[in-house]
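Colleague: Mind looking at a prediction? Sequence and model below.
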Amino acid sequence: MPEEAAGGILRIDLTALASNWRSLRDRAGGAETAAVVKANAYGTGIEEAVPALAAAGCRTFFVAHPGEALRARNAAPRTTVYVLNGLLPGSAGFYAAHDVRPVLGSWPEIEEWAAFCRSQGRRLEAAIHVDTGMNRLGLTVGEGLALAARPELKDFTPALLMSHFVGAEERDNPLNARQIETFAAVRNALPGIPASLANSSGIFLPQKPHFDLVRPGYALYGGNPTPGAENPMRAVVGLEGRIVQLRWVETGDTVGYNGRWIAGERRRIATVSVGYADGYPRSASAPGRSGEALATGMALVGGHPCPFAGTVSMDLLAVDVTGAPEGALARGEPVTLIGGPLTVDEVGRRAGTIGYEILTGLGDRYRRVYTGSAR
């Protein structure tokens, strides 16, 4: 798709991605720095992001599903790939065939993996997940403490012991200290197994719970791992929509489905070729009257902040561009939907969600333009 024919253009800076990984590596205090590349590398593209991270020095990747593991394995053949969502019944052969590692989080998973390894006569690698507070996946703490006595550990190689923070982005959350202490106790009960607890925000905690390996995800892609403080990461993603039509609406006219936005005076509206089918959230819609201070969707048009007008629809959204520079207002001109002050965190806030959802929802209809490299 040539850029001139694309309704939306997604720009991904691979140099910034690699720089973010190096910055997190330098902060991790000697722990290995992995990369979480699930959800299509947070919307940036596994096939492009993984080689850039590998070229920067990353040697371990985490995904959520086996299909993502195949893509990561093909993109960086000489690296380690873990599948976070566990071992589904009957899937052990897949992992062995493609040299990827399951993250085992229950006794049935451990027993099935151990039985498969016995049947193959090989001690294959896997990670073990112990739940220290999320109550989502993982062995209980008691099960983790008792794991050393289990005979199944003789049948496979536990290559990593891991858990996951509940609220590391909240620096003073008392759960952080409790989880660090609990995880350290489980680690002490299983000596010799490399340990991993810290996600993006965990890397920045004052306790420095880096252990042997850290697993950043969101921060790699420009999200702020330290909410409330200045973002230490470089922006990776930029999104532009294209103006497909301009019109004036008169006082009292409505814009969009169900007439939820009303012009309080004569206003100029730009219709932009991006909608919720492209992953831009409908929750960024702007009901009300023009001129009201609404914390909803916003675009930059010629560098000028312009609020959305009405409901984000499947393929289109409307922007009130009355105050934008005239030179930026023409059919085909770009409007910035992510970029500059409209960071992924700010876009998420304005849509009543989080930057994670903005990134991972980036659709496949955009023209993707990759710039930079791992250098």
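Modeller: Done, it's in.
Colleague: Please count neighbours and contacts with C-alpha atoms only from this point.
Modeller: Noted.
Colleague: so Gly348 touches Ile358, yeah?
Modeller: Yes. Gly348 is within contact range of Ile358, at 6.1 Å (criterion: Cα atoms under 8 Å).
Colleague: Centre of the chain to stretch 118-134, how far?
Modeller: 25 Å (Cα atoms, centre = their mean, to the nearest Å).
Colleague: Please compare the first structure with the one that follows:
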Amino acid sequence: MTKPQSHSKSQPQSTSDFSGTSPRLTVDLGAVVSNFKTLRDTVGQSGSSCAGVLKANSYGMGAERVAEALWAEGCKTFFAALVGEGVKLRALFPEATIYVLSPYLSLDAALLREHHLIPCLYDLEGIDLWIAANNTAAPAALHFETGINRLGLSTQDLEQLLGNRSRLNRLDLKLVMSHLSSADEQQSEHNQQQLEAFKRIRAEFPNAPASLANTAGIFLGPDYHFDLVRPGIGLYGHDPHYYENRGSRLKPVATFAAPLAQVKNLKAGEAVGYGATELDRDSTIGVILCGYADGVMRALFKPDSKEGHQVSINGHKAPILGRVSMDMITIDLTAVPKEAREIGSMVEIFGNHSPVENAAAMAGTSAYELFTRVSGRAVRKYV
């Protein structure tokens, strides 16, 4: 079997590799593999196989390195969001099955054919255009609408496909699929409604593999597994049911940290940062070299309540104090022992000691957004 092309560890991964003061995203590839095994084992008794969703540069983790780790563990099917992402994966994995999730456009036809990528088709027009672009049966996945109401073939489209099978006869149908809207809410009635809708659709294509579950869908149970599951966020360490279950079944993968650059002592009544957040007591303040240009959301500090996300420095918690600026964050080190706040110490914004779920809750967003917001200025380090 052809081996994937190895990633050159000697080549810099970004221009910030040359600066020791850059923020750092440390990606634990062993944890990625462990999470894949957990998810694969969860669906194994259902007879389902487990793909890997690598869109958005593997949720900011680095698609090439993540894909290499998954491939070595036996993951042979990948999903990309864009054709360009699929092309990059194909260069590394000549034998992989690679699906492209973005809607089909005619201008993508040549790249899809050249790199043997499988488009996901969402409407009759896209099906017709893809068929016309191929001289032989066109490989494709058909994505059906079951309740999320974004992209997807409608009930009317399904009736037309079944009423006149000329389109289907010109497709090499690789997969019938849909996507869950509310799988991260285990008790949502939408889950069962979408499951029943998908079962009815799947019954019309008995010879095609079927796929419904994302990471959260995997944990909804075997009824949702079908032939192929498509975990994304779970590979990268976030359990979508973290808040409901009060914990995770998966291992953290990403640690986002930045160096402590300065420590100073301030008096009560003095102010910190843009907007002049006034101190209620004498405080020790630290400045770390990271900000919203690196993907840290300003919502991690609440000016009205002076409540800040708890970061971690050498195992000690320290809240963000003052507004997040473009390149810097101020944190309250008053309760941190002097020996634990040396200049140059790495301050964890999220990771093993400051769960990304806590940061997401503070910012009113999701782990998905926090992962994908980490910018190219942050050095990616792999362990």
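Modeller: Right, received. Where do you want to start? This is a predicted model, so every value here is computed, not measured.
Colleague: whereabouts in structure 1 does stretch 113-133 of structure 2 align?
Modeller: Aligned by TM-score structural alignment, stretch 113-133 of structure 2 falls on residues 96-116 of structure 1.
Colleague: Could you pull out the strands in the stretch 51-200 of structure 2 for me?
Modeller: Secondary structure of the stretch 51-200 of structure 2 by DSSP state E, counting those that start in this stretch: the strands cover 52-53, 77-80, 97-100, 118-121, 138-143, 171-177.
Colleague: Kindly state which residue of structure 2 is aligned to Val301 of structure 1.
Modeller: By TM-score structural alignment, Val301 of structure 1 lines up with Ile313.
Colleague: Just the element for the nearest residue to that match once chain neighbours are set aside, please.
Modeller: Nearest residue to Ile313 of structure 2 in three dimensions, chain neighbours excluded: Val347, at 4.7 Å (Cα to Cα, 6 or more residues apart in numbering). For Val347 of structure 2, the host element (DSSP states H and E) is strand 346-350.
Colleague: quick one: that strand aligns where in structure 1?
Modeller: So strand 346-350 of structure 2 sits over residues 334-338 in structure 1, by TM-score structural alignment.
Colleague: Check the mean deviation of the matching stretch from structure 2.
Modeller: Once fitted to structure 2, stretch 334-338 of structure 1 is off its aligned match by 1.2 Å on average (mean Cα distance after the TM-score superposition for structure 1).
Colleague: Now do the same for Thr132 of structure 1: its match in structure 2.
Modeller: Using TM-score structural alignment, Thr132 of structure 1 sits opposite Thr146 in structure 2.
Colleague: I figured that match hits His190, correct?
Modeller: No. With contact defined as Cα under 8 Å, Thr146 of structure 2 does not reach His190; the gap is 9.6 Å.
Colleague: Same drill for these two, tell me which one is more crowded.
Modeller: Thr146 (26 against 18; other Cα atoms under 10 Å).
Colleague: From Arg249 of structure 2, how far off is that one?
Modeller: Distance from Thr146 of structure 2 to Arg249 of structure 2, counting by Cα to Cα, to the nearest Å: 28 Å.
Colleague: residue nearest the centroid of structure 2?
Modeller: Centroid check for structure 2 by Cα atoms, centre = their mean gives Tyr59 as the closest residue, at 3.4 Å.
Colleague: Provide a list of residues in contact with the aligned partner of that one in structure 1.
Modeller: In structure 1, the residue matched to Tyr59 of structure 2 (TM-score structural alignment) is Tyr42. The contact partners of Tyr42 of structure 1, by Cα atoms under 8 Å, 6 or more residues apart in numbering, come to Gly217, Tyr218, Tyr221, Tyr356, Leu359, Thr360.
Colleague: Name the nearest residue to the third one, sequence neighbours excluded.
Modeller: Counting by Cα to Cα, 6+ apart, Tyr221 of structure 1 lies nearest to Val236, which is 5.4 Å off, once chain neighbours are set aside.
Colleague: I'd say that neighbour and Asp13 touch.
Modeller: Yes. Counting by Cα under 8 Å, Val236 of structure 1 does reach Asp13; the two are 5.0 Å apart.
Colleague: Good, wrapping up.
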